[in-house]
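> could you look at this predicted model? Sequence included:
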Amino acid sequence: MNVSELYHDAPRTSAGIAVFMEAAVREGRIPSDDLLPPVRTLAESLEVSPATVASAYRRLKLRGVVVTDGRRGTRVSATPPLAHPFARPVPPGVRDLSSGNPDPALLPSIAAALSEMPDEPILYGHDAHDARLIQLARDGFDADGISSDAMAIVGGALDGLERVLRVHLAPGDRVGLEDPGWRSVYHLIASLNLIPVPVPIDDDGPLPDALQRVLQSGLDALIVTPRAQNPTGAALERGRASELERMVSVHPDLLLIEDDHAGPVSGSPYESMVGEGREKWAVIRSMSKSFGPDLRVALMAGDAASIARVEVRRLLGPGWVSHILQRTVAHIWSDPTTPSL
């Protein structure tokens, strides 16, 4: 399909062109990694000024839908941050493991927790955190050598990542990401108009030489999965974690985030890169793999300033994570009849 045919029905404003092209990418009419027409070519086809098309391309770039490569032009991002089906059909006999879902047969029942839920309404002004859940979280963090002086409860690991990134970074900031890494994190970074900087990994975590190079090139944040890394299953080895901790310790302005999405059910011990006295850090521990993805609860420990910013911003949005969810998680976690792996 030529340019005239594909863009015939596009609006003639920069905002309209951007919306039209984003929809075309989302619907597959413009494939991922496809080279877009030069600004002047599309402007002539639409009978608008080159400045109008250039403005549309800038809008798409800020959304993470397209990337520019100098004289080589503008192309659709390989993984644009657009809505996509949660479940994709797979051929018969194939098991889809890409979702990261836990085995439903291993998840604990929530029936008892719901039946014993206190019949008291939670009103505005109530403490945002369930006291029992906070204590359980504190015990878990302390056992792994993670400071629990400042904590927050968020709506899942990805929600926690977004919140701590938003309170520290601005569009154009550079974020180190595991390569290969979790697709949703790459989408999140693009949607926040941040620049992903791939950091190659092996079975023991980020490669030291690779991390050193990207640190020297300039990073504003680094996201590491300490265990059950998606998609490789890698886990930080103790010696590697110590080496990487020393490397990031000379970059005090770096925001270090550890995404412990699987927590203790990962089957690996927790090794951390967060050294004592680190200024900007967060460890996010999700309950989704342990108790089920629909229990949208994750626990975040971090430096006092980061946690305070996250808490204030959350209060201006959803306010709090539902106490029904918090109490359900606390009940299952503390129930001696809950099966362990």
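Yep, that arrived. Here the structure is a predicted model, which is why all the values come from computation and not from measurement.
> all contacts plus neighbour counts: C-alpha atoms, from now on.
OK.
> ends of stretch 139-156, how far apart?
The straight-line separation of the ends of stretch 139-156 (Cα to Cα, to the nearest Å) is 19 Å.
> buried stuff in that stretch?
Gly140, Phe141, Ile146, Ser147, Ser148, Ala150, Met151, Ala152, Ile153, Val154, Gly155, Gly156 (16 or more other Cα atoms under 10 Å).
> just the ones of those in helices?
Gly140, Phe141 (DSSP state H).
> mind putting the buried residues of stretch 139-156 into a markdown table with distance to Asp335?
Shown next, in a markdown table, are these (distance: Cα to Cα, whole Å):
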| residue | distance to Asp335 |
| --- | --- |
| Gly140 | 15 |
| Phe141 | 19 |
| Ile146 | 24 |
| Ser147 | 25 |
| Ser148 | 22 |
| Ala150 | 25 |
| Met151 | 23 |
| Ala152 | 23 |
| Ile153 | 20 |
| Val154 | 22 |
| Gly155 | 22 |
| Gly156 | 22 |
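> quick one: contacts of stretch 250-260?
157, 161, 168, 219-227, 248, 272, 274, 278-286 (Cα atoms under 8 Å, 6 or more residues apart in numbering).
> okay, now the one to match up with it:
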Amino acid sequence: MTRPAQRFSPLDPASPEPIYRQIYWRFRSAISEGILAPGDRIPAARALAKELGLARGTVDTAYSLLTAEGYVQPRGQAGTIVTAGISLGMDSTQGALGVGETAPIRDKPPVLPFQMALPALDAFPRKIWAQLGARCVRATRVQDMALPSVHGLESLRTAIATYLQVSRGIDCSPAQVFVTSGYRNTLALIAHTLLTPGDRVCVEDPGYPPTRQLLSQLGMEPVPISVDDDGMRVDQATGNGLGARAAVVTPAHQSPLCVSLSLPRRLALLDWAMQQNAWVVEDDYDGEYRYVSRPLPALKSLDRHGRVLYAGTFSKVLFPGIRMGYLVVPPDQVQRFEQMGQLFLGGCPELTQAIVATFLTEGHFARHIQRMRKLYAQRREDTVRGLKKALGEGFRIDAQPGGMHLILRLSEDKSDTGLVSRLRQAGIYAEALTGWSIENATGPALLLGFANIESEDVAEHLGRRILALMS
């Protein structure tokens, strides 16, 4: 018999658990508690969606999970039934749940205020993502469950190439695109393919710490190059007989100072790479988010001699938990990267790639970027106003053309590392700018992510807590 939807506890729209997960857990609990017995027919997805006032795709996603884990079985026109012979016992985690509670699949600490490297998670279109995920699960064929291509799903590589041509001015084919499991995987693949232990690699100073840490672990020698208002001092990288084999740069928004690499320096860097037969790794981690004008064309778009390797990521534009990046290599290097990719790629699930490919090809990605660009511009403005209200005129916030974090300058007698430690203990995230430097003194400052600061009032309240911890 079919059990009615009203037998289950009500859904909570304010819960951090997605609605489809709440439905999933309610059916699991009902099966475990004997409310639903083996052989019972559960409501049709269409009927349950109508009863609960939900989109059909939300219920379909929940039912797909229940089916995949063996709790229910579809029987065609006979409907979907609870699997015969299924165990009714609750595990220890489920038995501890109260009435109306849902069990967390992943127990993670909450996002801290000002947390770096996080997009606006509250504004991500999770319902659309869930619907696309359910569709991709339903469309899975037998051959889709075989070993995936280590280079990435063809449809995703095509979608990325199309996007880069339109939005970043990069002329590339899908064959030049390699899907990776994030920036570290991308950089490691480049190093294994084009460099050898002992090679010198120019890195920005201050710069993203994992870059120099990874290069050092791979046996390379990171060479710090200072940064000013026009970006990396390319004259330092190209002069003094450094003999560097590569340079890693963040030209759109230098990490962490957020300045842009000027056009003369971009051209000088490309000339150096051509003359020295060296490589330029362009880390374009958040180039879409520029607020004073249109996003700058990628450095790769100026490359006429095949010396630039373009590294992109979905962590900043979608969410970090996706663990997906991509790399665009010069045409004459495709075969070398294909060979090395057999050893060092293949860590990104193909189902996730299929969802991202659909997200891109159906236009959701472009619309999401446009919405986030407006949202971040507003949140940056609100955060700056709120902090200035709380901190007064004795503190300076750097003017930046884009990016997803602020630089709050401290007086020279303050220790940014000490303050960061106190802030973390108080539940506020920050990073010390001095921790991003190798040789070049930048002065004490806090790096504060603003993408998840929802209002000026919130920023002002946090600013007062920061001020109290400074004394």
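Ah, there it is. Predicted model, so just to flag it, every value in this text is computed and none were measured.
> superposing both, give me the TM-score.
Here the TM-score for the pair of chains, by TM-score structural alignment, normalised by the length of the first structure, is 0.65; 249 aligned residues with a Cα RMSD of 2.9 Å.
> quick revisit: filter the buried residues of stretch 139-156 of the first structure down to just the ones in strands.
Met151, Ala152, Ile153, Val154 (DSSP state E).
> counterpart of the first one over in the second structure?
Spelled out, it's Met151 of the first structure. Matched to the second structure by TM-score structural alignment, Met151 of the first structure sits across from Val177.
> contacting residues for the nearest residue to that match once chain neighbours are set aside?
Using Cα to Cα, 6 or more residues apart in numbering and skipping residues adjacent in sequence, the residue nearest Val177 of the second structure is Val328, 4.6 Å away. Val328 of the second structure makes contact with Cys172, Gln176, Val177, Phe178, Leu309, Tyr310, Ala311, according to Cα under 8 Å, 6+ apart.
> of the residues you listed, closest to Gln339 of the second structure?
Phe178 (11.9 Å; Cα to Cα).
> for Gln378 of the second structure, see how far away that closest one is.
Phe178 of the second structure is 34 Å from Gln378 of the second structure, by Cα to Cα.
> next: Ser216 of the second structure.
39 Å.
> between the buried residues of stretch 139-156 of the first structure, which is closest to Asp203 of the first structure?
Of these, the one sitting nearest to Asp203 of the first structure (Cα to Cα) turns out to be Ile146, at 22.9 Å.
> all helices of the first structure, in order?
Using DSSP H, helices in the first structure cover 3-6, 14-26, 39-46, 50-62, 111-115, 131-143, 157-166, 183-191, 208-217, 238-249, 288-291, 304-315, 323-334.
> deepest-packed of those, please.
helix 288-291 (a mean of 23; mean count of other Cα atoms under 10 Å).
> residues in the second structure aligned with that helix?
Helix 288-291 of the first structure maps onto residues 315-318 of the second structure, going by TM-score structural alignment.
> chain center to the matching stretch, what's the gap?
3 Å (Cα atoms, centre = their mean, to the nearest Å).
> before we move on, what about stretch 137-146 of the second structure?
The answer for stretch 137-146 of the second structure is 26 Å, by Cα atoms, centre = their mean.
> do stretch 210-227 of the second structure as well
For stretch 210-227 of the second structure - counting by Cα atoms, centre = their mean - the centre lies 23 Å from the chain centre.
> what's the span of it from first residue to last?
18 Å.
> repeat that for stretch 95-114 of the first structure.
First-to-last residue span, stretch 95-114 of the first structure, Cα to Cα: 32 Å.
> list the buried ones in that stretch?
Per 16+ other Cα under 10 Å, stretch 95-114 of the first structure contains these buried residues: Pro102, Leu107, Pro108, Ile110, Ala113.
> which of those lies closest to Val53 of the first structure?
Using Cα to Cα, those come closest to Val53 of the first structure at Pro102, 45.5 Å.
> show me what that closest one lines up with in the second structure.
So Pro102 of the first structure corresponds to Pro119, using TM-score structural alignment.
> how close does its match get to His405 of the second structure?
10 Å.
> rewinding a little: these two touch, right, the match of Pro102 of the first structure and Leu318?
Yes: Pro119 of the second structure is within contact range of Leu318, at 7.2 Å (criterion: Cα atoms under 8 Å).
> among the contacts of Val328 of the second structure, which one sits closest to Gly95 of the second structure?
So of these, ranked by how close each gets to Gly95 of the second structure (Cα to Cα), first place is Phe178, at 44.8 Å.
> and Met156 of the second structure, what does it touch?
Heads up, residue 156 of the second structure is Leu, not Met. Gln353, Ala354, Val356, Ala357.
> now render those as a markdown table, adding distance to Lys127 of the second structure.
A markdown table is the format used below for the contacts of Leu156 of the second structure (distance: Cα to Cα, whole Å):
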| residue | distance to Lys127 of the second structure |
| --- | --- |
| Gln353 | 18 |
| Ala354 | 17 |
| Val356 | 14 |
| Ala357 | 17 |
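> conserved subset of those in the first structure?
Comparing the contacts of Leu156 of the second structure with the first structure on both residues aligned by TM-score structural alignment, their matches' Cα atoms under 8 Å, the contacts found in both are Gln353, Ala354, Val356, Ala357.
> of these, closest to Phe114 of the second structure?
Distance to Phe114 of the second structure across these (Cα to Cα) is lowest for Val356, with 27.0 Å.
> what lines up with Leu214 of the second structure in the first structure?
Using TM-score structural alignment, Leu214 of the second structure pairs with Leu188 in the first structure.
> again with Val334 of the second structure
Under TM-score structural alignment, Val334 of the second structure pairs with Ile307 in the first structure.
> equivalent analysis for Thr162 of the second structure, please.
Under TM-score structural alignment, Thr162 of the second structure pairs with Asp139 in the first structure.
> which part of the second structure lines up with stretch 164-173 of the first structure?
The aligned range for stretch 164-173 of the first structure is 190-199, by TM-score structural alignment.
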